[in-house]
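In: Got a sequence here, can you build the structure:
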Amino acid sequence: MRARRRSRYVKDQLSACLPHLRNFALHLTRDPVRSDDLVQGTLLRAWASLDQFQPGTNLEAWLFTILRNSFYSEHRKRRREVEDPEGGFARRPMVQPEQDSKLMLDDLQEALIRLPSGQRTALLLVAEQGKSYETAAALCGVAVGTLKSRVNRARARLAAMLQMENRHDLGPDRLMRAALQHLKSTNPV
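Out: Now for the predicted structure:
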């Protein structure tokens, strides 16, 4: 019977405290929806912990303490979270794994070294240095058609050595430029 009287007392007092709790929550969050959620969570926590409430003490102060502590806990939690409503940020890794790139770079450098020197030179001039076919042909002392053929053969051979399906996959991306730059620095043209 005693527990019933206490729960009836708390129910009567809760309805009187609701407007004050809402105002306090709105003051903390500055968001009506979040403040309603905070008040609801406070009431649920209070109801679950009703046996800890001391009859004769200030119920409103007890509820305000629960609300404030809930707000601070939520605030600390949200401070570490990144808002990502569409999930795009979570799907994209922050740091790309290095081991795959390193292994691919090593394979590419090894394959470049195994190319005939004429093909390697032609590929370095066009793909790494960005020279036009005409300029690269003049530097190598060959016809433009010959240089284009060497670049084409070098790409096809690299694609075969690296087990790629298409020689066009060896475009001027970061990995290709890095491998060519490294090869150039260790074996000057």
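
In: from here on, contacts and neighbour counts on C-alpha atoms
Out: Noted.

In: right, and the helix or strand after the helix or strand that L105 is a member of?
Out: Taking DSSP states H and E as the definition, one finds L105 inside helix 98-114. Downstream of helix 98-114, the first helix or strand assigned by DSSP H and E is helix 117-123.

In: and the helix holding L105, what does it pack onto?
Out: On a contact count with 3 or more Cα pairs under 8 Å, 6 or more residues apart in numbering; DSSP states H and E, helix 98-114 meets helix 144-161, helix 174-186.

In: what's the spacing between that helix and its chain's center?
Out: When C-alpha coordinates are averaged (Cα atoms, centre = their mean, to the nearest Å), helix 98-114 and its chain have centres 26 Å apart.

In: neighbouring contacts of it?
Out: Taking contacts as Cα atoms under 8 Å, 6 or more residues apart in numbering, the residues outside helix 98-114 that touch it are 120, 158, 161-162, 175-176, 178-180, 182-183.

In: let's see this one next to it:
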Amino acid sequence: MAVKRVYVHRSRYDELVDALSSALDTQRVGPGDDPASTMGPLNSAAQRDKVAAMLAQAAGAGAEVRELGTLAPGVATSKGHYLRPTLVLDPDTGLRIVTEEQFGPALPILPFDDIDSVVDRVNNDWSGLCSSVWSGDPARAAALAERLRTGTTWINQANAVACDDRAPFGGFRQSGIGREMGPEGLLSFTEAHTITTHG
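Out: Predicted coordinates for the structure are as follows:
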């Protein structure tokens, strides 16, 4: 459910990039048992290398790859699987950082001019678990949320703890089949028994 990419209207692009850069630059990446750490390692060397390869591809294709935050002393030469939080600015939409799930601290920021093109891109993507819409206009945000084909769409939040256990949870397309939680999730644990009679 973590945010995998951000689409932002071009008129707010610089503002968002500056705010995210400032927030991420305060992060300290280090061991989880270090009270000064605000971010820990990735779960494996293979996953770290996958995300690093995505970032290298983006940089090689000309996207600005902005590494932020700091590594705790000794982390770079340790056996941990650490990466600094990174923004990938205005990458080509065909790059892996956009088309695949990173499962790491790397976030592409994609400016747009036409919201309909973003809706089409989201709705035709292979994935469809979660999305979020951010706006100061609640009615406009709700109207856009209704157009998105994802299992969950948050408005002005993007956080797993915002899930309502009474509501069904699951994705569209290759993001899963069926639902858990809510009445729809409970039904998957039942077995229907049909009895028919004649006359």
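
In: Just give the TM-score of the two.
Out: Here the TM-score of the superposed chains, computed with TM-score structural alignment, normalised by the length of the first structure as the reference length, equals 0.20; 64 aligned residues with a Cα RMSD of 5.4 Å.

In: returning to what we had before: can you tell me which of the contacts of helix 98-114 of the first structure is nearest I66 of the first structure?
Out: Distance from I66 of the first structure was checked for each of the contacts of helix 98-114 of the first structure by Cα to Cα. The minimum falls on L175, at 55.7 Å.

In: which residues touch that closest one?
Out: 101, 105.

In: hang on, the earlier thing: from the contacts of helix 98-114 of the first structure, which would you call buried?
Out: In those, burial by neighbour count holds for 120, 158, 161-162, 175-176, 178-180, 183, counting by 16 or more other Cα atoms under 10 Å.

In: Farthest-apart pair in these, please.
Out: When Cα to Cα is used, the two most widely separated members of those are M161 and A178, lying 18.1 Å apart.

In: Show me which positions of the strand or helix carrying I66 of the first structure end up buried.
Out: I66 of the first structure is part of helix 59-80 when elements are defined by DSSP H and E. With burial defined by 16+ other Cα under 10 Å, the residues of helix 59-80 of the first structure counted as buried are 59-60, 63-64, 66-68, 70-71.

In: Widest-spaced pair of those residues?
Out: Greatest spatial distance in those: L59 and F71, 18.3 Å, computed using Cα to Cα.

In: Packing partners of the top strand by length along the second structure?
Out: With residue count as the measure and DSSP state E as the assignment, the second structure has strand 106-112 as its longest strand. Packing partners of strand 106-112 of the second structure (3+ Cα pairs under 8 Å, 6+ apart): strand 6-9, helix 10-24, strand 86-89, helix 96-99.

In: Return the closest of the buried residues of helix 59-80 of the first structure with respect to A137 of the first structure.
Out: For those, the closest approach to A137 of the first structure (Cα to Cα) belongs to F71, at 70.7 Å.

In: between the helix or strand where V119 of the second structure lies and strand 106-112, how big is the angle?
Out: Element membership of V119 of the second structure [criterion: DSSP H and E] is helix 115-123. Between the axis of helix 115-123 of the second structure and that of strand 106-112 there is an angle of 140 degrees, by axes from the mean of the first three to the mean of the last three Cα atoms, to 10 degrees.

In: Buried residues, helix 115-123 of the second structure. List them.
Out: By neighbour count on 16+ other Cα under 10 Å, the buried set for helix 115-123 of the second structure is 118-119, 122-123.
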